[in-house]
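Undergrad: one predicted model, sequence on top.
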Amino acid sequence: MKLLIEKVVYGGDGLARLSDGSVFVPFTLPGETVEAREVSTGGGRREAELVQVLQPSSARVAPECAHFGVCGGCQYQHATYDEQLAMKRAILSESLERAGLSELPAIVTHTAEPWGYRNRIRLRLAEVDGVLRVGYLRRGSSEFLPVQMCPIASPLLWRAAQALLTLLSEDAQWLRSALEVEFFTNAGETKLQMLLFVEREPAKGFERFSERLRERVPELVGAGVSVIASAGRNRKTQRMRPGTAWGADGMGCDAAGESYWVSRGAFFQVNRFLIDELVRLVTGGRGGSVAWDLFAGVGLFSRVLAKQFARVVAVEAAADDLARSFKSEGRVAVNATTVEFLRRAVLERERPELVVMDPPRAGVGAEVCALLARVCAPEMVYVSCDPVTLGRDLKAMVDSGYTLAELHMVDLFPQTFHQETVAVLRRETA
């Protein structure tokens, strides 16, 4: 098929319209004329694979990574960075408009270095032709793809992955047992944590294995094992139990003038260059008596808010790291889900001046939106990694009386279709 690409949609595919419907083609750009071959998906959505670009966009560039197009990690390396940002802004606007939101504020874009930004990578381990390799999954499949580079990863992470493979001759039992490995570093690449995922844990030798790796990568401060306790390779359905460990069980990560303790395997924002800017957008210029930080994680926003509000309540369902560090007068760490906390708060008629929320990709959902409408805080800041669920939730909040005052797109995930949005909602107080 010869197709004219109209736009790029969330997920990274280009959209072309035909008389009998739309076709989606990956690795294309708006305005391009391409030749594509339709593929069968069985899902009701017409998809095609790119055969050749007949008339390229002026924004098309050569990708930096040799695995681009085959690896499932990146979708936008064929576009200039300015074009990537333009596509993401268009997708954000369209997602919010489709949700029924009109009169959107101008989208303010926040960027940093678009390569080498990731502070965490999780690699698979598998033998290829008798040689142990690290890699990801091939795009759209569960097939292992050995890789020789990952230019969006912090250089230390890739150096650690290469060093790991040199241990095979000395510590084969641990590497042969591992299905995956995760590396995590701080913004300055001065410290490194490693987590091995295994199905069966060898009886001994992990301390020596870790120390040998530290000889090659001196930044390594801690390592641990996570034993996969359930069948199946789907990460979403796997159950894990902690195994043996070596060194520190986490490390301090500096951001926005604060130091956060992040346990091995715990969540922390992935872009090491933009964390400070994200915190500034959420917390800057705000202060008062009471603030709530919902889905607080390790307290990325809570710690800064505590300097500006007399009392900050940080709510997190997995609050181990938060409870360890967020304690003193005016700082309250609550180990609960956001919906559990809000149900109690509504009954007790608590009302903060600011609500911050940074939910997972599924968003906050209808019940949380309804409870927040009853809390009626004068200002809310919503941090989202999914424009579709963001649009759904913002529409509910606007319908309850809030005004969408600010929209910020913080590009935490360059070269990929993923995007982070900071939305500021305000309402008139009685």
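TA: The structure has been received and is ready for your questions.

Undergrad: all contacts plus neighbour counts: C-alpha atoms, from now on.
TA: Fine.

Undergrad: for residue 285, which three-state class applies?
TA: Put simply, residue 285 is coil when judged by DSSP: H, G, I helix; E, B strand; the rest coil.

Undergrad: quick check: longest helix of the chain.
TA: With secondary structure taken from DSSP state H, the chain has its longest helix at helix 81-98.

Undergrad: so which residues make contact with that helix?
TA: By C-alpha atoms under 8 Å, 6 or more residues apart in numbering, the list of residues contacting helix 81-98 from outside reads 8-10, 59, 76, 104, 107, 109, 114, 387-388, 390-392, 409, 411, 414-415, 417, 419.

Undergrad: that helix: how far from the chain's middle?
TA: 18 Å (C-alpha atoms, centre = their mean, to the nearest Å).

Undergrad: ok, stretch 401-412 next?
TA: Stretch 401-412 sits 18 Å away from the centroid of its parent chain (C-alpha atoms, centre = their mean).

Undergrad: in it, which residues are buried?
TA: 402-404, 406-412 (16 or more other C-alpha atoms under 10 Å).

Undergrad: max pairwise distance over the residues you listed: which two?
TA: By the measure C-alpha to C-alpha, 402 and 412 form the most distant pair in the buried residues of stretch 401-412, at 26.8 Å.

Undergrad: enumerate every residue touching residue 294.
TA: Residue 294 makes contacts with 314-316, 338, 355-359, as judged by C-alpha under 8 Å, 6+ apart.

Undergrad: what do you get if the cut-off is 6 Å, keeping everything else the same?
TA: Shown in contact with residue 294 (C-alpha atoms under 6 Å, 6 or more residues apart in numbering): 315, 356-357.

Undergrad: hmm, back to that, and the buried residues of stretch 401-412, which is closest to residue 21?
TA: Using C-alpha to C-alpha, the buried residues of stretch 401-412 come closest to residue 21 at residue 409, 30.9 Å.

Undergrad: sec struct for that closest one, please.
TA: Looking at residue 409 with three-state DSSP, the answer is strand.

Undergrad: surely it and residue 106 touch.
TA: No - assessed by C-alpha atoms under 6 Å, residue 409 is found out of contact with residue 106, at 10.3 Å.

Undergrad: count the neighbours of residue 1 for me.
TA: Neighbours of residue 1 under the rule other C-alpha atoms under 10 Å: 11.

Undergrad: pretty sure it sits against residue 36.
TA: Yes - assessed by C-alpha under 6 Å, residue 1 is found in contact with residue 36 at 5.2 Å.

Undergrad: what sits closest to residue 339 if chain neighbours are left out?
TA: residue 368 (5.9 Å; C-alpha to C-alpha, 6 or more residues apart in numbering).

Undergrad: kindly report the same for residue 62.
TA: Per C-alpha to C-alpha, 6+ apart, closest to residue 62 is residue 78, 5.7 Å.

Undergrad: included below, for side-by-side comparison, is a second structure:
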Amino acid sequence: MQTTEVDITDLSHDGRGVARVDGKAVFVAGALPGERARIRTVKRSRSFDEAKVEELLTRSPLRVEPRCVHFGTCSGCSLQHLAPAEQIAAKQRVLAENFERIGKVAPSRWFDPLTDEPWGYRRKGRLSVKWVAKKDKVLVGFREDNPRFVADLSVCHTLLPQVGERLALLGALVGSLEAKAQIAQIEIAAGDDTVALTFRNLQPLSESDRAALTAFGQAHAIAILLQPGGPDSVTPLWPEQVPLSFRIPESDVDIAFRPLDFIQVNAGMNRRMIARALDLLDPQPEDSVLDLFCGLGNFTLPIARRAGRVVGVEGEAALVARSRENAARNGLEKNTEFFAADLAVDQRAAPWAMHGYSKLLLDPPRSGAAAVLDYLPRKETRRIVYVSCHPGSLARDAGTLVERHGFRLEAAGVMDMFPHTAHVESIALFER
């Protein structure tokens, strides 16, 4: 397709530059506001086009050199070319725009952004694996911008170094296996003391393949597990036991998890996020707190150190079972209760939903908490802390809390859980 010279005027929610050609929006990968570029259109649609930079004619002063040699090919990061402070500012603008446009609300004040180490932070992830017969090579990495293709990565600077610096070795390892065409993905999971890789093997492995995987694990002090079927089929290969856990020292809590369980990707940011949530929620011995979408008890158990009673509700029954185990592990079973419930459907008749709670914590998935807000919070609830992984659903739910439930949006701000990506994690405080 032909090239065009354009001025980049804005940054989209997914980190692409925005230009206009004959009045039509064009999203330009790799371009920043204030730049002029020669671009090549790669995809056309009725309402907008997509393009890539062929040549930068003027550069933004906010542009930095990407650290990763795979930037622009791998879809894992889209903002490495933007100065870190401006990445945070861009995410704050996205959140503010969503509040205004979708929720028709604005916070009374903004929190300072929460940040932590920008590199080597990712302790959880899923690597795609593909044997390319024509190249006689195994690719291990994240997907390219075109999700049909696996990026050929030698290194990833956002993954924890024990894995991110060994992607080429992992590719060579899988390439040496008899079952190289039958390894579909590698799941990364790291606790404070153990790094684990779960290989999704689509057929039983030979003894020589098992020996090769074991040798790799022993050489690099990485636990190796196999997953021949569904999530329940995960079994350790080496060592025989793979204990995974992470500590929240400020709350004297230790949370155990399994390799495929959901945990917050960024350990440092998770601790900072929990500290801010506790500070905002301010649980007291007389408080009864409801924690919805509680997972393993990431917030529930720290809250239980300070509140009189905490109820956690989660949709995945296996996580509920482990949250109860974690409560017992930390000596908090007396003032905690956990329930399994699908929070995307009406639960107002559930026993836990009919109780009164003085405070509420919400940590929903990207879809938000719209169904819950049809029947909660009850009039006894004075304060809500909302942790969000999607600014659009937070803004929508903020509008509901303000307009229908009589709360005010006291404060909000972003948390940089995923540096160098366009992902916006945020936290908001609502008060009666």
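TA: Ah, there it is. Everything quoted here is computed from the prediction, not taken from an experiment.

Undergrad: can you pull the TM-score for these?
TA: Superposed pair, TM-score by TM-score structural alignment, normalised by the length of the first structure: 0.88. Supporting alignment: 411 aligned residues with a C-alpha RMSD of 2.4 Å.

Undergrad: before we move on, back to that, which element follows the longest helix of the first structure toward the C-terminus?
TA: strand 107-110 (DSSP states H and E).

Undergrad: got the buried residues for that next one?
TA: Using 16+ other C-alpha under 10 Å, the residues of strand 107-110 of the first structure that count as buried are 107, 110.

Undergrad: mind listing the strands for the stretch 151-300 of the first structure?
TA: Counting by DSSP state E, counting those that start in this stretch, the stretch 151-300 of the first structure has strands at residues 178-185, 192-198, 220-228, 240-247, 250-255, 258-263, 288-294.

Undergrad: TSV for the ones you listed, including distance to residue 83 of the first structure?
TA: Listed next are those as TSV, based on distance: least, C-alpha to C-alpha, whole Å:
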stretch	distance to residue 83 of the first structure
strand 178-185	29
strand 192-198	33
strand 220-228	37
strand 240-247	40
strand 250-255	29
strand 258-263	34
strand 288-294	34
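
Undergrad: these: which one's closest to residue 151 of the first structure?
TA: With C-alpha to C-alpha, the closest approach to residue 151 of the first structure among the strands of the stretch 151-300 of the first structure belongs to strand 178-185: 14.9 Å.

Undergrad: count of neighbours near residue 350 of the second structure?
TA: With other C-alpha under 10 Å as criterion, residue 350 of the second structure counts 11.

Undergrad: most neighbours of all the contacts of residue 294 of the first structure, which one?
TA: residue 315 (29 neighbours).

Undergrad: can you give me the helices in the first structure?
TA: Applying DSSP H to the first structure gives helices spanning 81-98, 155-165, 172-177, 206-216, 275-283, 302-305, 320-325, 338-347, 365-375, 387-399.

Undergrad: buried residues in the last one?
TA: Yep, that's helix 387-399 of the first structure we're talking about. 387-398.

Undergrad: ok, now the first one?
TA: Residues of helix 81-98 of the first structure classed as buried: 81, 83-85, 87-89, 91-96 (neighbour count, 16+ other C-alpha under 10 Å).

Undergrad: now do that helix against helix 387-399, angle only.
TA: Angle, helix 81-98 of the first structure to helix 387-399, by axes from the mean of the first three to the mean of the last three C-alpha atoms, to 10 degrees: 50 degrees.

Undergrad: residues in the second structure matched by helix 81-98 of the first structure, start to end?
TA: Using TM-score structural alignment, helix 81-98 of the first structure corresponds to residues 84-101 of the second structure.

Undergrad: which strand or helix spans residue 319 of the second structure?
TA: Residue 319 of the second structure belongs to helix 317-329 when assigned by DSSP H and E.

Undergrad: by contact count, what packs against that helix?
TA: Using 3 or more C-alpha pairs under 6 Å, 6 or more residues apart in numbering; DSSP states H and E, no helix or strand is in contact with helix 317-329 of the second structure.

Undergrad: got the contact list for that helix?
TA: 255, 295-297, 333, 340.

Undergrad: and it with strand 253-257, angle?
TA: Using the same axes, to 10 degrees: helix 317-329 of the second structure against strand 253-257 is 150 degrees.

Undergrad: buried residues of helix 317-329 of the second structure, list them for me.
TA: Residues 317, 319-320, 322-327 are the ones in helix 317-329 of the second structure that count as buried (16+ other C-alpha under 10 Å).

Undergrad: ok, which pair from those residues is furthest apart?
TA: Taking C-alpha to C-alpha, no two of the buried residues of helix 317-329 of the second structure sit farther apart than 317 and 327, at 15.4 Å.

Undergrad: contacting residues for the residue most central in space within the second structure?
TA: Central residue of the second structure (C-alpha atoms, centre = their mean): residue 265, 5.7 Å from the mean position. Residues near residue 265 of the second structure by C-alpha under 6 Å, 6+ apart: 122-124.

Undergrad: the first structure: which residue goes with that one?
TA: For residue 265 of the second structure, the aligned position in the first structure is occupied by residue 270, per TM-score structural alignment.

Undergrad: now do its match against residue 419 of the first structure, distance only.
TA: Separation of residue 270 of the first structure from residue 419 of the first structure (C-alpha to C-alpha, to the nearest Å): 12 Å.

Undergrad: kindly report the same for residue 16 of the first structure.
TA: Residue 16 of the first structure sits 23 Å away from residue 419 of the first structure, going by C-alpha to C-alpha.

Undergrad: now do residue 40 of the first structure
TA: Applying C-alpha to C-alpha, the value for residue 40 of the first structure to residue 419 of the first structure is 29 Å.

Undergrad: more neighbours: the two, which one.
TA: Higher neighbour count among residue 40 of the first structure and residue 419: residue 419, with 21 against 10, using other C-alpha under 10 Å.

Undergrad: show me the contacts for the equivalent of that one over in the second structure.
TA: Residue pairing (TM-score structural alignment): residue 419 of the first structure is matched to residue 424 of the second structure. Residues in contact with residue 424 of the second structure (C-alpha under 6 Å, 6+ apart) are residue 91.

Undergrad: ditto for residue 233 of the second structure
TA: If you count contacts by C-alpha under 6 Å, 6+ apart, then residue 233 of the second structure has residue 227 around it.
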